[in-house]
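**Q** A predicted structure for the sequence below; I have some questions about it.
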Amino acid sequence: MCTREFWLMCNTFNMHFLRLQVMLSVMIACSRGLSLSELPHEVDGKHNEHYDHEVFLGKDNAAEFEQLTEEESKRRLGLIVDKIDKDDDDKVSEVELADWIWYIRTSFVANDTNQIWIQLDHEDGQLTWENYLRKTFGHYHENPESPHSPLYKYRARVKEEKRRWGLADLNSDSVLTKTEFMYFVHPEESKHTKDVIVLEYSEKLDRNGDGKIDIEEFVMDINSHDPRTQTQQWKDLRRQEFGQRDKNKNGVLDFEEMKEWISPENYNPAKAEAHHLINHADTDKDGVLTKAEIINSFNLFVGSQALDYGDVLKKHDEF
């Protein structure tokens, strides 16, 4: 049905869309106070190493990472600690750790944006909507809603992407620069685009299309590939959480209540993750971490955003 080149572009687009879904999951998990995964850091008062390993390795990369010995991974972790310790006092403060996490986060956004950007047909550093559609869907059509349009079966996704495009287009000239494209790919990175994440997730949950999320729609937000989200215990917890999120107690979640859940104004995920790591690894409870404390908590840190889910251990040139 399509050429090899288009198949590759289709695959790129699917990966792009998957990354957006992953980022959304991260933001939602953070806003729930569950760090970077919907799995809790603790189960029955005990640290959940399954959470750390799943976030660090990823299901697809687990086999690759297993090629590193624990000794080599710890050696590389020690080198990273030296980079985090900016003032060279042999201690990692919460601020230093949060700064490192934020550095890893921004590096990921920049690299991810660039990898997608270089595969698109842009001219003079600008990308048109028409070229974007052609490259990602294989077609361009002015009216995807028409049953005769080659984009008709993708119409919902095209509509969603068009809304993102308009918000990312800061000067409203109908084309995106690379910076604007970053906001399109990662709308969570800017105040003027991040509300679209709330809209997209709300629309995903809003099965009856009334613009609000009732308790049954909230409970039905499950991952069909994760049996843990399909248990009665999960549903009971979701009902309890709905009651907490429904601030005005009118039985539904409106946009502002959804926004407070997904993208709270004063929440800093880097600071929250740094606080979590120090809280668990700081054995002498002095509020900072030594290299020994970090390496002794190896299983905790390999599951942390501080190491970009383990990729940092494999990518740094100095290793």
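**A** Now that the structure is in, tell me what you want to look at.
**Q** C-alpha from now on. contacts and neighbour counts both.
**A** Noted.
**Q** who's in contact with V288?
**A** Contact analysis of V288 by CA atoms under 8 Å, 6 or more residues apart in numbering lists 91-94, 278, 282.
**Q** got CSV for those, with distance to F6 too?
**A** Supplementary listing: these in CSV, determined by distance: CA to CA, whole Å:
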residue, distance to F6
K91, 51
V92, 47
S93, 48
E94, 46
I278, 47
D282, 51
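**Q** weed out the non-buried ones from those.
**A** Buried subset of the contacts of V288 (neighbour count, 16 or more other CA atoms under 10 Å): 91-94, 278, 282.
**Q** quick one: which of those residues is nearest S146?
**A** Closest to S146 out of these is E94 (54.3 Å), distances taken as CA to CA.
**Q** return the distance of the closest one relative to F301.
**A** In this structure, E94 and F301 are 14 Å apart, going by CA to CA, to the nearest Å.
**Q** pasting the second one now:
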Amino acid sequence: MSSGKLLLVLMMTATAMAGPSGVKDLSDQDHYKEGVHNSEYDHEAFLGKAEAKKFHDLPPEEARRRLGIIVDKIDTNKDGKVSTDELSAWISKVSKRYVWDDVNRMWDFHDTDHDGFVNLDEHKEVYGVVSDPEAIYDTNRQITYKQKIERDVRKFKGTDKNNDGRLSKEEFAGFLHPEAFLELRDVYINEIMEDMDKNKDGFVTMEEYVNDRWPVNNRPSSGEEPDWIKGDKEQFKSHRDKNHDGRLSREELANWMSPIDYDPAVAEARHLLSHADADKDGDLSRVEIMGNLDLFVGSQATEWGNFMTRHDEF
């Protein structure tokens, strides 16, 4: 295969095969530290992780001006208020920035006829000519090119919502990152189950679980278990294996990786509203948001104007 195609395949490997990650949190920060609220979590959730890291000192008026631009973006029905639904939709979009960065990075490699869609043949071309389909594609999980392509076909069909045999840009986002879309929960869980359930008995044993989290070929020669694996094994026993039969069913795996009753964007929106809704009317006015600069963006603000210029989808 060509060097360009090979590079893209390696990029896809790093993106799609990095291992299950469960519910995407909104921040690298802890929301509470020893019982004390940490506003840095809120800043990252509201602005996005990458942008929050670019905070620098700004005069208060400039910080408020930029926050005002954001408020106008969030208030989609232009009624002068920000509802919980509008705020959670904004936070969800911000948290998916990594998805759209991936989509934009890979789109032209896939949509080779530039018709605004990716069909299955275009996607398969990414792999180039595979002389040996039984050659290993992913060394950690021992998946061959044949298996990977078969999996991609299944995932393609699962994310082709209107069954027209091609993916729009939005559908392609789900193909690359089904974990980011609640409506693709089944697609995501099927992929994880296929990764982890090596003996194909419909369950994930402790050994399969550990081998997936800590691939054999990535272990040090001493073979000594790191502390995080010991912690993971304890989590398996005490929290993830609900019926304590020593293995995870598909339902138990799904409840761990993608709990259906928890949306971090909604939870954060409610949290922000509870702190800033001074008149307790269930919405946030511009005055209430602008009066809580530190809660939403801190005493510093990001280069948000540049971010919004680069990312029109927001």
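**A** Done, it's in. All values reported here derive from a predicted model rather than from experimental measurement.
**Q** any idea what the TM-score is?
**A** The TM-score (TM-score structural alignment, normalised by the length of the second structure) is 0.65; 284 aligned residues with a CA RMSD of 4.6 Å.
**Q** packing partners of the helix or strand hosting F13 of the first structure?
**A** When elements are assigned from DSSP states H and E, F13 of the first structure belongs to helix 4-31. In terms of contacts (3 or more CA pairs under 8 Å, 6 or more residues apart in numbering; DSSP states H and E), helix 4-31 of the first structure is packed against helix 129-137, helix 255-262.
**Q** repeat that with 10 Å
**A** Helices and strands touching helix 4-31 of the first structure, as assessed by 3 or more CA pairs under 10 Å, 6 or more residues apart in numbering; DSSP states H and E, comprise helix 94-117, helix 129-137, helix 178-185, helix 195-205, helix 255-262, helix 269-281.
**Q** tally up the residues packed near the closest residue to K91 of the first structure other than its chain neighbours, please.
**A** Ranked by CA to CA, 6 or more residues apart in numbering and with sequence neighbours excluded, the top spatial neighbour of K91 of the first structure is T290, at 4.8 Å. Residues contacting T290 of the first structure under the criterion other CA atoms under 10 Å number 19.
**Q** now swap in E161 of the first structure and tell me
**A** Around E161 of the first structure sit 15 other residues, with neighbours defined as other CA under 10 Å.
**Q** what helix or strand does it sit in?
**A** Secondary structure assignment for E161 of the first structure, by DSSP H and E: helix 155-168.
**Q** what residues does whatever helix or strand comes next after that helix touch?
**A** Scanning the chain past helix 155-168 of the first structure towards its C-terminal end, the next helix or strand to appear is strand 175-176 (assignment: DSSP H and E). Contacts to strand 175-176 of the first structure, defined as CA atoms under 10 Å, 6 or more residues apart in numbering, come from residues 122, 125-132, 165-166, 168-170, 181-184.
**Q** from the residues you listed, keep the buried residues only.
**A** Neighbour-count burial (16+ other CA under 10 Å) applied to these gives 122, 126-129, 131-132, 165-166, 168-170, 181-184.
**Q** those: which two are farthest apart?
**A** Farthest apart among those - using CA to CA - are N131 and L170, which lie 18.7 Å from each other.
**Q** most tightly surrounded among the helices and strands packed on helix 4-31 of the first structure?
**A** When you average the neighbours per residue for each of those (mean count of other CA atoms under 10 Å), helix 178-185 leads with a mean of 21.
**Q** helices or strands up against it?
**A** helix 4-31, helix 94-117, strand 127-128, helix 155-168, strand 175-176.
**Q** in the first one, what counts as buried?
**A** Judged by neighbour count (16+ other CA under 10 Å), helix 4-31 of the first structure contains these buried residues: 6, 9-10, 12-13, 16, 20, 23-31.
**Q** pull the most distant pair out of those.
**A** F6 and S31 (37.3 Å).
**Q** so what's the residue count around E234 of the second structure?
**A** Burial of E234 of the second structure is recorded as 12 neighbouring residues (other CA under 10 Å).
**Q** what strand or helix carries it?
**A** Secondary structure assigned from DSSP H and E places E234 of the second structure in helix 227-235.
**Q** off-centre distance for the very next helix or strand once past that helix?
**A** The element immediately downstream of helix 227-235 of the second structure (helix or strand, assigned by DSSP H and E) is strand 247-248. Averaged C-alpha coordinates place strand 247-248 of the second structure at 24 Å from its chain's average position (CA atoms, centre = their mean, to the nearest Å).
**Q** pull up the aligned stretch in the first structure for strand 247-248 of the second structure.
**A** Counterpart in the first structure of strand 247-248 of the second structure, with TM-score structural alignment as the criterion, is residues 252-253.
**Q** so how much does the matching stretch differ from the second structure once superposed?
**A** Once superposed with the second structure, the aligned residues differ from stretch 252-253 of the first structure by a mean of 1.3 Å; criterion: mean CA distance after the TM-score superposition for the first structure.
**Q** the alignment partner in the first structure of R154 of the second structure and I215 of the first structure, how far apart?
**A** When the two structures are superposed using TM-score structural alignment, R154 of the second structure falls opposite R163 in the first structure. Distance of R163 of the first structure to I215 of the first structure, given as CA to CA: 27 Å.
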